[in-house]
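Q: got a predicted structure here, sequence first:
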Amino acid sequence: MGIMSLHRMCGIFVFLSVCLISFTPPCDGGKILVFPVDGSHWINMKILLEELHAKGHSITVIRASTSWYISEKSPLYKSITIEMDTGLENFFEVYLQEHMRAQREGASALTFFKLTKDFMSMISQAHSLWADALPQIFDDENMVKSLKDSQFDLVLTDPAIAPGVILAKYLKLPVVLNVRWITSGEGHFAIAPSPVSYIPAPGSGLTDKMNFIQRVKNILFYGVVAFQQKFMVGPSYDALCDKYIQGGCDIIQLLQEADIWLFRSDFVFEFPRPTMPNVIYIGGFQCKPAQPLPADLEEFVQSAGEHGVIIMTLGTLVNALPKEAADEIASVFAKMPHKVIWRHKGNCPSTLGNNTLIVDWMPQKDLLGHPQTKVFVAHGGTNGVQEAIYHGVPVLGIPLFFDQYDNLLRLQERGAGKIIQLADVNGHSFEQGINEVLYHDSYRQNMQRLSRLHRDQPMAPMDQAIFWVEYVMRHKGAPHLRTEAYKMPWYAYYCVDVLLLLLTAATVLLLSTLAIFRFLCCRARMTTKTKQH
């Protein structure tokens, strides 16, 4: 009897196991080749890779031997390491320090011209390094064979550098871009109609409402971006395209051929503008509900009582502000009843108060989501701005370089943040700015309104990102969503040839009418003269 019961139980167990297996949805894991950009861009890309890995996809990441953040070994992915020259990190650090010093000291226009030239040179050098390194893949027959034999479903790349799209073209694979910035400028300008009459060019510091002088400025900034792409970035890759891509290629054209653009922005943050069907907005996709803080940090936060906490960080690239600015900020914090958590490396400010906790790293997302956090003092990086929107925390911004002023300007225009230029930071201006954001309820109310708008979506941004990556896998691309307008010559795109034809026809018609009218007038005069004689 016991044996029969045992057999019956085993049969039930097998039956239930079969049922569970039958009802488990199949996981068709794809193979993804990833060509990321280091630094804060990788932080975004890694979050996306974690989700793709959790969905059962196999991931291979191409990284530089000098990478700052992209580890060679990871449970998420296999890696391919490309040997790279060193030295760019030091150049970048020197540039940042010089740029901050020039802002702080109110340097001359000549100095800022030199800094702009140095910045373009630095960007050009970065592209040249990657263009010189990519032949390590193309000239290695075993590497190329391995990549082709792997039968990747797509290439996922950040187009702030171009090797990813070139490699995808070489391997004839669909492309998904994890994008906001391209090799020069902002991604929309490469793919969507972008009238500079109301769409601010990167770096212009303008909004979508421009007067005549501002439109002139906007066109000049757009010209600088176009010049940078044409003469400083494009040439780095031209020889590479001519040598390895049949028929050659143009970087902007390769970007325009991409199947899907996962765009790290949305129209809660961005100014309204034309877009395209294959642009999927995933702004804030990295944002999640706050997790509990470490016990010591939670104790410090709770000790703030009713006054709450101010958090401050300048992102991953800047360890510390100039000493004078840091001392003045610290002195303002020291007088406040709030507790302050400040990510700051290097020597502590001499005016540091007992209410300020200096840390090398902070759980930024979890602090922004903590109910005690009142204000976020930040440099205006895309990640921090989107996380502040998600958690509804107003921002006091101190932009330093790149897109940071433009990001903060979008918050300021919506009444959810305030900007203080680094050159203007002193005890008085910083105290006035922090108190304004703290004690004017409109800042928090406006930011919380943006938060509600951002969260009110039919599908979470991360779910959208995963869906469209898998969509490209399932359909071997998405050419039906991609415009072919980029293949048209400029005169056809703007209908200059059509306008010339219509103008010519109108001119011919007008001249013909005049000629006929003149002929009839002359004939009438001749008839009149004949009758008079």
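A: Right, received. Where do you want to start? This structure is a prediction, so every number in the text was calculated from the model and none was measured.

Q: C-alpha only now, for contacts and for neighbours.
A: Noted.

Q: ok, now which ones touch residue 310?
A: Residue 310 sits next to 338, 339, 340, 341, 373, 374, 375, 376, 377 when contact means CA atoms under 8 Å, 6 or more residues apart in numbering.

Q: select from those residues every entry located in strands.
A: 339, 340, 341, 373, 374, 375, 376, 377 (DSSP state E).

Q: need the contacts of residue 310 in CSV (columns: distance to residue 53).
A: As requested, the contacts of residue 310 are exported to CSV (distance: CA to CA, whole Å):
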residue, distance to residue 53
338, 41
339, 39
340, 37
341, 34
373, 33
374, 35
375, 35
376, 32
377, 34
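
Q: looking at those, spot the one nearest residue 262.
A: Using CA to CA, residue 376 comes nearest to residue 262 of those, at 27.0 Å.

Q: and the ones in strands among the contacts of residue 310, which is closest to residue 25?
A: Residue 25 has its nearest neighbour among those in residue 373, at 41.5 Å by CA to CA.

Q: burial count for the closest one?
A: Residues contacting residue 373 under the criterion other CA atoms under 10 Å number 24.

Q: ok, it - contacts?
A: 308, 309, 310, 311, 367, 393.

Q: try this one next to it:
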Amino acid sequence: MTVMWSCVALVPVLLLLSSLQPSEAGRVLVYPVDGSHWLNMRILVEALHTQGHQVTVLRSSTSWYVAEHSPHYTSITVPQAQPQNIESQEFMAHFLKRSLEIQRGKGSPWAFLQFCGNLFSMLRQNQEMVAELVVTMFENQTLMRDLKEAEYDLVLTDPVFPAGVLVAHYLQLPLVLNVRWVLSGEGHFAIAPSPLSYVPQVFSRNSDQMNFAQRLNNIFYHCLSYYMYRYVSNPPYQAVCDRYFAPDEVDVISLIQGADLWLMRVDFVFEFPRPTMPNVVYTGGFQCKPSKPLPAALEDFVQSSGEHGVVVMSLGTLLGGLGPEITEVIASAFARLPQKVMWRHLGERPLSLGNNTLLVKWLPQNDLLGHPKTKVFVTHGGTNGIYEAIYHGVPVLGIPLIFDQFDNMVRMKARGVAEVMEVTTLEVESLTQTLMDILDEEKPYRENMRRLSRLHHDRPIEPLDSAIFWLEFVMRHKGAAHLRTESYKMPWYVYHNVDVLALLLGSALLVLVLFVVSCMCLVRGLRKRRKSKLE
């Protein structure tokens, strides 16, 4: 009898196992971007490994974050003489310092020109170094032969530095992008209709509700983005395309636009609504996960906050210090709070640091944001941190510093879940008051963020599961060309129907001219007849 009941109990399990389709292991070639971008890509790599796929990661010999040895992937290391500037903490500290100096002159034409020069110089240097690395790979015939013979199913890459895009084209493999940014700016602008009347351009600091002046500003930054792509970011890669893909007459942006699938790191609880395309899969927040228990020392500190709770501050992976002047302002403001403060700080200890503030060189950000005693997250506005705050429902005080952080915080403020302060004009009184406002339970920040968090969690499938499904979809079907628009192959005048409009306008003008000429001839004829009658 016991044996019989055991067999009966196993029937549902056996039926479930028989219904599951076995997943064929695929071969994935990954070309990541280092730094915080790798933190996102690594999650996909580990998930692919868990599903049984074989993952190979192309990395440079100067890589800072991408480890050469890992249980989740096999690496191929490409020699590089020196690291990219954006991978160097020392360079980024200098870049940040220079950016803050420029921001202090905000509003003047000279400050704007300095901003553009500082940004374009950094981007140009990095793109040139990436292009040189691609040439090193293409000239290594043994490496390229091995990559071809490996018969990968797809290339997964981040196109902000599009070396992986060029490698995928060289190997003629399906291309999947783990993307929010491309070398020309925000990813959507490369593939989807983007009306500048309500789709804000990067650096514009606009929301999706713009008055006339803001729309004019939006068009200006759109032109600036085109200039950045055309004359700063693209030339190094165009030289590579002309050298190795000459018969195809391709350019890197067309290769990006021709990708089979875009895993877009965006969720519309954060991003403003906008047109999109069928080969875009939204995975915003896929790196977020439930919090784990804190280390004992940190848990004791958090619990010591009592009913007041904790404020957490971090400036991300690359940006450690703001300089002594700004740091002293922040420390003084924190010292006035009844809350305990945990601050990831890499510089010298501020003189005005309060007894309520703990300085750490590293903190478990996700676990702290998921702790019930965390009340506010003070951040530079990096995308990873913002999504973790949304995931755990923690309101934000944004102190944006560089790149897209200003635009990120515009989106958070528009949702009513954050306040934003200019780092170069921080004062103790205003910073303290802003923190107190966000901490005030009677104000809507926390409730708005909880609502945003509920929306973020309320979906039929987790974003990471969705990303893995679509990666496997591309493997199964050798691409996803049926989801990709062919508009990127059109000349600009065809895409915008300029030729059709020119024909219609020309036809209308011709009809108008014929009508006017006919009328003139008719009038002249009538005048002649009238004159002849009078004579």
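A: Received it, and whenever you're ready, just let me know what you need. Because the structure is a prediction, the values reported are computed rather than measured.

Q: kindly provide the TM-score of these chains.
A: The TM-score (TM-score structural alignment, normalised by the length of the first structure) is 0.93; 521 aligned residues with a CA RMSD of 2.3 Å.

Q: make a markdown table out of the ones in strands among the contacts of residue 310 of the first structure and add distance to residue 230 of the first structure.
A: Below are those laid out as a markdown table (distance: CA to CA, whole Å):
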| residue | distance to residue 230 of the first structure |
| --- | --- |
| 339 | 49 |
| 340 | 46 |
| 341 | 44 |
| 373 | 45 |
| 374 | 45 |
| 375 | 42 |
| 376 | 38 |
| 377 | 37 |
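
Q: closest one of these to residue 161 of the first structure?
A: residue 377 (29.7 Å).

Q: OK, contacts around the residue nearest the centre of the first structure?
A: In the first structure, the residue lying closest to the centroid (CA atoms, centre = their mean) is residue 180, at 2.6 Å. Shown in contact with residue 180 of the first structure (CA under 8 Å, 6+ apart): 186, 187, 263, 264, 265.

Q: got it, and residue 414 of the second structure?
A: Counted by CA under 8 Å, 6+ apart, residue 414 of the second structure has contacts residue 207.

Q: now do the buried residues in stretch 400-418 of the first structure.
A: Under the neighbour-count criterion of 16 or more other CA atoms under 10 Å, stretch 400-418 of the first structure has 400-401, 403-412, 415-418 buried.

Q: out of these, which are inside strands?
A: Among these, DSSP E puts 417, 418 in strands.

Q: lining up the contacts of residue 310 of the first structure with the second structure, which overlap?
A: Compared against the second structure with both residues aligned by TM-score structural alignment, their matches' CA atoms under 8 Å, those retain 338, 339, 340, 341, 373, 374, 375, 376, 377.

Q: can you turn the buried part of the residues you listed into a ChimeraX selection?
A: In ChimeraX syntax, the buried subset of those is picked out as below (16+ other CA under 10 Å):
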select :338,339,340,341,373,374,375,376,377
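
Q: and the contacts of residue 180 of the first structure as JSON lines, adding neighbour count and secondary structure?
A: As requested, the contacts of residue 180 of the first structure are exported to JSON lines (neighbours: other CA atoms under 10 Å; DSSP: H, G, I helix; E, B strand; the rest coil):
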{"residue": "186", "neighbour count": "17", "secondary structure": "strand"}
{"residue": "187", "neighbour count": "21", "secondary structure": "coil"}
{"residue": "263", "neighbour count": "21", "secondary structure": "strand"}
{"residue": "264", "neighbour count": "21", "secondary structure": "coil"}
{"residue": "265", "neighbour count": "20", "secondary structure": "coil"}
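
Q: quick check: of these, which lies closest to residue 146 of the first structure?
A: residue 263 (30.6 Å).

Q: and the closest one, how far from residue 408 of the first structure?
A: Separation of residue 263 of the first structure from residue 408 of the first structure (CA to CA, to the nearest Å) stands at 18 Å.
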